[in-house]
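Colleague: Structural data only, the sequence is not supplied:
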């Protein structure tokens, strides 16, 4: 036999004599307890549970978690092949099993089955009590199966092919067992075209059984055993090897029985064209027993090499060695095996040979051929030599036929009259409906059955003769559910490697009853992408929206195999994710004239990248001879009545804010002062609906540093020009792996004027000046700080000392699962001077009083799911110093400040307060006198 034989099999199907081996009926459940599933379907996941409904994509994912007693069902070809390494072990009473399961067990014309193609190789490393069976393995530059330092391993019914081109340099084995392994059984495998040995057992191994395998056209030996104690090589068919069929050396001890050596000296180019069929070296001959083998070699080869002597025929071999008393030889190139009627290997084996199996390489039973005299020995005299057991041949039975319908579904099968086989033995028919109901035996008339459980079933009719030979015919029966498969859908932003693309929707939907579905389509709700076939995933589908901040209705439509449809709808609102600019970009510095309007273009702001909708800015105003304010807003829109930075004459003031841009990334800056003012703008980050960035998770505001009382590990004011390091990640609700943290830093009791620099520890070029103060002044400012090691550095750029207080308000999510950003046109949502946001009540916020401010469900912010508001909070001309605190309504007021204000000074500060489940934020005046309060909304964070 040449290599072309296996190529044809691997490309189509594998012939199985006897009962059909295949997958269990597909049903809409989670599979059997103790079973993990691997299947190359669109809804698989290597991070999922490995159930039948949500299988793993790769065998390696299952191998990494399998436990003793569990079975890994590899259903069809996995999505991800390649090399699989098994390192987990079972126990003698609870082994681990990896087994292939055919996805197409039904074939109406013959008993054909296609094993799952792993498209890779397997290594068993340091394991014990592991079984691997029924897989198709292709290999080129490495061994197909490597057993290393492992014990009690079974490799059964594997179909192995070396796909390297003829004459390739790599010498690889089908199965390789290293010297540290023992208790290994290699059984019922078909191994073709190995560029090395089909099976190789290395020195030091012991108790290795090689039985009932078909080994064809290996470049070296079909089986090579070296330095192995207690090897059993039994019942194999070794065909057309370039080297010896079986070679034993290195002081091995072995039993060699019931093997068929055939076709030696074929047409392929061989490295050892004159090698004997069976070769036992002098160092092993005394410890090897050989008998009941059958040999056929071509001219130029010998049948045996034993202890260094060559023998061309059985008679001479037996006379000289006392071995092979029941061996057979055959003149000619190919020895007839058990698939040929009247072959001498039929019913002539030693049934008691070590390692002999009760079934042949295809799982067919051992049967008595009545046309051949029984010359075998042992418990039964009817075993055949080699890997194949001769079966009766008769026409496959008639029926059944494929059927489908809504359950309960009744079907009828008429097996027909028995048609005698070659042996003329009595026959019986059996009908198995494949749903677990009892099979009907001796069926000669019409058999009717009703399926009650939806699923796909392999209905099988089997004819069996009196000796146990059988042939089957199968058909597929599809039983549908009474109603269309349930349809549900959920949508979220796309997450990848700890980042989120908040403008890309990922639709996740129910994948139960997938077997019953014919098609899925999705309409994304934007008017132009309707009824899009779901081809990229049966558990998810994604879509990038061009226009953010609108609410889109997404509709999933499922059509089942019976033409019934079901729909599910959900909504998605494209939003933005945050990308910090590190180091921050110092974008603009110049003078803006009185009541002047400055255009900040996208190249200046670094917002000229894909899908940017807003920029996180730090804006500093200085040197104005008259007090006033700055307003920033999207280019091309009407100026809103808001203020981002308020400043007094000859005062330097800084504030952060997130400002929406136009579709090109541009915005306006307006100077609301009667005098010109110097302005400096820093872009700290961008918000985009078309890029992967960070999401945000608010926390209940918590104080992590207060040098006045030692909170945070620093006690006493920070000296002039000095820095302190504050740990913020891994504590106070901020995970250790957070990508950035949102801090409000207050400076107070300043002994001289100065400014505050905030830097990520380990990222020196990330420094941002976040606030300026005069002597004796208290100033607070919010800032977002990227994190490297979870710490931030605060630097006092002043000639005098200053006390520092730091509160944490949230963090940028390092998993992409936090909230995403909805920017809005700056809008004043609270003004106690005119009743905006208070229900029309015009009154200052009283000392130690609380005001409820609604942010959810107004001004474009969703009524539910809002987790944090993005506001600029302003205290207007206070008559005494104090502070404001903002927090989620319905929760306890934290001991932190959101804004510190001094006497007579209008003071703004950006805040990101958490929002209550009712959509409200509470504002508390911690000052001793009433104060007017403004709140300007720039956006909000919403849950995905």
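Modeller: Good, I have the coordinates. Note that the structure is predicted; figures quoted are calculated from it, not measured.

Colleague: Could you use CA atoms for every contact and neighbour count after this?
Modeller: Will do.

Colleague: could you measure the residue nearest to residue 306 when sequence neighbours are not counted against residue 248, distance?
Modeller: Nearest non-adjacent residue to residue 306, counting by C-alpha to C-alpha, 6 or more residues apart in numbering: residue 280, 4.9 Å away. Counting by C-alpha to C-alpha, to the nearest Å, the gap from residue 280 to residue 248 is 5 Å.

Colleague: same thing with residue 672?
Modeller: The value you get for residue 672 to residue 248, if C-alpha to C-alpha is used, is 97 Å.

Colleague: So between these two, which is more surrounded?
Modeller: Between residue 672 and residue 248, residue 248 has the larger neighbour count (other C-alpha atoms under 10 Å), namely 27 against 21.

Colleague: isn't there a strand covering that one?
Modeller: Yes: under DSSP: H, G, I helix; E, B strand; the rest coil, residue 248 falls within a strand.

Colleague: Test my guess that it contacts residue 231.
Modeller: No: judged on C-alpha atoms under 8 Å, residue 248 makes no contact with residue 231 at a distance of 9.6 Å.

Colleague: Spit out the residues that contact those two alike.
Modeller: residue 225 (C-alpha atoms under 8 Å, 6 or more residues apart in numbering).

Colleague: so after the biggest strand by length in the chain, what's the next helix or strand?
Modeller: The longest strand of the chain (DSSP state E) is strand 577-592. Counting by DSSP states H and E, the next helix or strand C-terminal to strand 577-592 is strand 597-600.

Colleague: another one to put next to it:
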């Protein structure tokens, strides 16, 4: 596995909405990507990005009865065949899970229909809060998933963002999905320092991604952590490619006035039109806000077109708690201020070829406003990246999805990653939801080596 390092280019421009679609040469039909053909690779574990679609909204009766979900109740949702997800050939889906108006603090657990409910949480929330979290979950019986509500009553929304293929053989000529390439986590946007002003309500930021001519043309998606910082009113952010000529109706994250709210998102990309962004062609995503707010975007991985070497493929797993500092699981005690700890993932929890893991991480009852960062352990003691995996206010419980490579599979420590807490003391939970293993991408093309070259017309970078 290669972790891409070096300069990642980020640019911000205001854009009115709705947005024009890209040219026909680059446009993909909703629910598909212009990827390689099936005779080159099998599709198992590869990712297919979808235009975000809402498949569950208990406020309107979409996907489930029109009613609040009671305490201890489970919603069974048909995902296979909904929102652009195929009825067959799907191992897992990437969704955005949102709670609206919960009557008490609590949590939801999302798991495959037919499987036993795991001792894990997919999202944690406070009373009255509207909060979202990214979830990757395997499909269960008949392409369904279950959503369990622990306490209190709440409305639940689910927006589907994409899916991972299973081992079902592809028909001739069908497209093969993308593979994951972890990058050195890096902040693409921080409006506090790049603009010294907020992203205004009703405007979108165009985020440009450029890893050089050998890589950029093959990027079809990014894994980013998006954070709203001190918004002036309650509202929400949307992240999407900017393609297909329409703005989605989904929300990537919801925020309250004055809060700091993160959420990880897997977002499809499209090339930015030369007319707008100039040469060379760079990939883009868009981030739109309903209220004035500062915005942070941290990139942690790219998803390719299935052709770059050293890509990783995904295998869903039953959610398993590998860290709970309250019980001494994985780490023996709460993390103090400015403290990092190393977690070794038990060998029994992951296959031998695992190179990265997908997790849901949570900070529980921090004694001060803080942020938590996850990053891979390395024998050369690679430093902590200047990004956050989740942000939590004093006394709250906040979860966020994360994807992180793990350290060597042998030696000491084994299969390891680091967890850092910035301020105060906090308990930390980490639930393992899937693993990434080496794929079978075509060998690297001959010619120039991968280079990370910034474009001279960058508006801001960090």
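Modeller: Perfect, I can see it now. Since we're looking at a predicted model, the values are computed, not measured.

Colleague: TM-score of the superposed pair?
Modeller: In this superposition the chains share a TM-score of 0.75, using TM-score structural alignment, normalised by the length of structure 2; 368 aligned residues with a C-alpha RMSD of 2.4 Å.

Colleague: sorry, back to before: other SSEs contacting the longest strand of structure 1?
Modeller: strand 499-509, helix 602-605, strand 677-688, strand 763-773, strand 820-831 (3 or more C-alpha pairs under 8 Å, 6 or more residues apart in numbering; DSSP states H and E).

Colleague: before we move on, the earlier item: give the aligned equivalent of the residue nearest to residue 306 of structure 1 in structure 2.
Modeller: When structure 2 is aligned by TM-score structural alignment, no residue sits opposite residue 280 of structure 1.

Colleague: what about the helices in structure 1?
Modeller: Assigned by DSSP state H, the helices in structure 1 fall at 4-11, 59-63, 314-321, 602-605.

Colleague: okay, the ones you listed in a markdown table with mean neighbour count and distance to residue 666 of structure 1 next?
Modeller: Output for those, formatted as a markdown table (neighbours: other C-alpha atoms under 10 Å; distance: least, C-alpha to C-alpha, whole Å):
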| stretch | mean neighbour count | distance to residue 666 of structure 1 |
| --- | --- | --- |
| helix 4-11 | 14 | 60 |
| helix 59-63 | 22 | 48 |
| helix 314-321 | 16 | 94 |
| helix 602-605 | 19 | 5 |
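
Colleague: for the aligned residue in structure 2 for residue 618 of structure 1, what are its contacts?
Modeller: Alignment note (TM-score structural alignment): residue 618 of structure 1 maps to residue 96 of structure 2. Residues counted as contacts of residue 96 of structure 2 (C-alpha under 8 Å, 6+ apart) are 132, 133, 134, 135, 158, 159, 160, 161, 252, 265.

Colleague: Compute the number of surrounding residues for the nearest residue to residue 96 of structure 2 once chain neighbours are set aside.
Modeller: The shortest distance from residue 96 of structure 2 to any non-neighbouring residue, by C-alpha to C-alpha, 6+ apart, is to residue 134 (4.5 Å). Neighbour count of residue 134 of structure 2, defined by other C-alpha under 10 Å: 27.

Colleague: give the contact list for residue 134 of structure 2.
Modeller: Residues near residue 134 of structure 2 by C-alpha under 8 Å, 6+ apart: 94, 95, 96, 97, 263, 264, 265, 400, 401.

Colleague: which one in structure 1 is aligned with it?
Modeller: In structure 1, the residue paired with residue 134 of structure 2 is residue 656, using TM-score structural alignment.

Colleague: Would you check how far apart that match and residue 781 of structure 1 are?
Modeller: Look at residue 656 of structure 1 and residue 781 of structure 1: by C-alpha to C-alpha, they are 8 Å apart.

Colleague: Could you do residue 148 of structure 1 as well?
Modeller: As judged by C-alpha to C-alpha, residue 148 of structure 1 and residue 781 of structure 1 stand 62 Å apart.

Colleague: Could you do residue 641 of structure 1 as well?
Modeller: 22 Å.

Colleague: Please apply the same query to residue 580 of structure 1.
Modeller: Taking C-alpha to C-alpha, one finds residue 580 of structure 1 at 18 Å from residue 781 of structure 1.
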